[in-house]
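Peer 1: fold the following, please.
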Amino acid sequence: MLEIVYQDDHFVAINKPNGLLVHRSPIASNTDTYAVQLLRDQIDQYVHPVHRLDRKTSGVLLFALDKDVLRNVQEQFANHQTKKTYWAILRGYSAQEGTIYYALTNEKGKSQEAITNYKTLETTEIDVPFGKHATSRYSLIEATPVTGRMHQLRKHFAHILHPIIGDRPHGCNKQNKLFLEKWQMGTMLLHAAKLELVHPISKKKLILEAKLSTEFSRMMKALEFEYQLPRPKDLPYKELP
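Peer 2: Here you go, the predicted structure:
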């Protein structure tokens, strides 16, 4: 059963678990389970994914229940009128804040502008030897991508030499091996925490939030992070005037 974080006559949003594909893809033919199919069966209604999340990324995933609403919100995405907030754990100490400007090549070979803003929420150093170092260092960050390119955050943080823990193939294989052997952790630590948009019918701002996965929370504790990430409100969504 998928966790629904928002639902009305026009939308439904879920907290997508790590490892679940949004829809059928030729690059992932090893599964016949998809969020579109599961949600359709769960609410007994056809759904249209408004945007994408990587298979390995957890968090807020929005679906439209009719094509007019779908077109409206996709225009908001295209015109940068939505805001997406992600949390991730990176290798090493990232800068206190920054903007990554690094063009990415899409599946058709076309270079596209890609921009990511981020800030470091906390850094940690734990007594776990890694390579020639006596300790291991990690950063908990909040990222707000301006553009929405495929694997953008994964590629951008790898580009600045602070790859997301658990990412393959863009991450650090040696770190991924360490996490698998020491903590039995093979999940990518990237979570789509919040999505903000304007409801096309009510014209009010929606803030959709998804709680962290158990695995992400477990690794925050294992890595000795003390920062308290905001939790979704008691209501399944927040609507602003």
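Peer 1: going forward, measure contacts between C-alpha atoms and count neighbours the same way
Peer 2: Fine.
Peer 1: can you pull out the helices in this protein?
Peer 2: Applying DSSP state H to the chain gives helices spanning 35-43, 67-78, 152-159, 173-183, 214-222.
Peer 1: residues of the first one that come out buried?
Peer 2: The reference is to helix 35-43. Of all the residues in helix 35-43, those buried under the rule 16 or more other CA atoms under 10 Å are 35-37, 39.
Peer 1: can you check the second one too?
Peer 2: Using 16+ other CA under 10 Å as the burial criterion, the residues of helix 67-78 that qualify are 69-70, 72-74, 77.
Peer 1: same check, this time on stretch 167-175
Peer 2: Buried, per 16+ other CA under 10 Å, within stretch 167-175: 167-168, 170-172, 175.
Peer 1: second input sequence below; structure requested for side-by-side comparison:
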Amino acid sequence: MSCEPEIIFEDEHLLTAYKPEGWLVHRSEIDRHETRILLQYLRDLSGSHLYPVHRLDKPTSGIIIFGKSSEVASRLQQQLESEYSLKNYLAVCRGYCPEQETIDYPLPPVADFKHQRKRAKSELPRQEAITLFRRLATVELPYAVDRYPTSRYSLVEIQLKTGRRHQIRRHFKHIQHPLIGCPKYGKSSHNRFFSQQFDCRRLLLHAVGLEIKHPVSGKLLALRAKPRGEYKKLLDILGWTNTLNHWNSSV
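Peer 2: Model prediction:
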């Protein structure tokens, strides 16, 4: 149940769009054979030259913003790196996570290239990484995925205070509530269960909201992008759609 990218908001200075899972934001040597490139797709769709401001990982879906000039992109990037912007995500994790918590756990850089992997992890400098989250809903399913007769999962609202690579996935692994559908930091038994039981094979991480001041007018932009495709279908199956609708109306 794949989705196409869609423009959410556009003016003469910037463009925001929905990024489906499985799309790269821009071309990368790490995944050189991928042909679904969001930047090129939106340039063709809008007829405008676009400058990347931030990135969503390939398996993550949701809202993303581009500048239409290097100056606007730079202003937006500075905002996103400050405490004055809000970046909200929705995720599904294993177990009943705490109702509310701040994860303040420094992370070393992710080693994508061979020359970076030659250094021991202990030698890599750790960077400040802060993630806030709040549990929105839980479910207990009558399936024995691990050693227990039932399996528990949580729907979580997440707010990033810093933007380290794979920060959310790494932080939730650190607190022993790994995200569903993550092959690198998740748990394979639960990933297989969601694939086989619900036909859901994607990472359950979605950038649902972004609040930022317009870099030219100064007007507050409160942008939203609800989950689509497999993610939305899963929310319906688990009975979380009403919870999400109520949450959407309150933020």
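Peer 1: closest to Tyr86 of the first structure out of the buried residues of helix 67-78 of the first structure?
Peer 2: Phe77 (15.8 Å; CA to CA).
Peer 1: need the buried residues of helix 67-78 of the first structure in TSV with distance to His156 of the first structure, can you?
Peer 2: Shown next, in TSV, are the buried residues of helix 67-78 of the first structure (distance: CA to CA, whole Å):
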residue	distance to His156 of the first structure
Val69	31
Leu70	28
Asn72	28
Val73	25
Gln74	23
Phe77	20
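Peer 1: got a list of contacts for the longest strand along the first structure?
Peer 2: When the first structure is parsed with DSSP state E, its longest strand is strand 115-126. In this structure, residues lying in contact with strand 115-126 of the first structure by CA atoms under 8 Å, 6 or more residues apart in numbering are 93-103, 135-147, 153, 156, 223-227.
Peer 1: what number of residues lie near the aligned residue in the first structure for Pro106 of the second structure?
Peer 2: When the first structure is aligned by TM-score structural alignment, Pro106 of the second structure is paired with Ala103. Ala103 of the first structure is flanked by 16 other residues according to other CA atoms under 10 Å.
Peer 1: cool, and His13 of the second structure?
Peer 2: Neighbourhood size, His13 of the second structure [other CA under 10 Å]: 17.
Peer 1: likewise for Ala222 of the second structure?
Peer 2: 12.
Peer 1: can you redo the buried residues of helix 35-43 of the first structure as TSV with distance to Tyr118 of the first structure?
Peer 2: TSV is the format used below for the buried residues of helix 35-43 of the first structure (distance: CA to CA, whole Å):
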residue	distance to Tyr118 of the first structure
Ala35	28
Val36	30
Gln37	33
Leu39	32
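Peer 1: so which residue is smack in the middle of the first structure?
Peer 2: Ala192 (3.2 Å; CA atoms, centre = their mean).
Peer 1: where's that residue relative to Thr144 of the first structure, distance?
Peer 2: According to CA to CA, to the nearest Å, Ala192 of the first structure and Thr144 of the first structure sit 10 Å apart.
Peer 1: which ones are touching the equivalent of His33 of the second structure over in the first structure?
Peer 2: In the first structure, His33 of the second structure lines up with Asn30, judged by TM-score structural alignment. Contacts of Asn30 of the first structure were listed using CA under 8 Å, 6+ apart, and none were found.
Peer 1: hmm, Pro108 and Arg117 of the second structure touching each other?
Peer 2: No - in terms of CA atoms under 8 Å, Arg117 of the second structure does not count as a neighbour of Pro108; the distance is 12.0 Å.
Peer 1: and the two? which has more neighbours close in?
Peer 2: More neighbours surround Pro108 than the other of Arg117 of the second structure and Pro108, with 16 against 12 (other CA under 10 Å).
Peer 1: mind listing the strands for the stretch 1-150 of the second structure?
Peer 2: Listed in chain order, the strands of the stretch 1-150 of the second structure (DSSP state E, counting those that start in this stretch) span 6-10, 14-19, 51-52, 61-67, 86-94, 100-104, 130-141.
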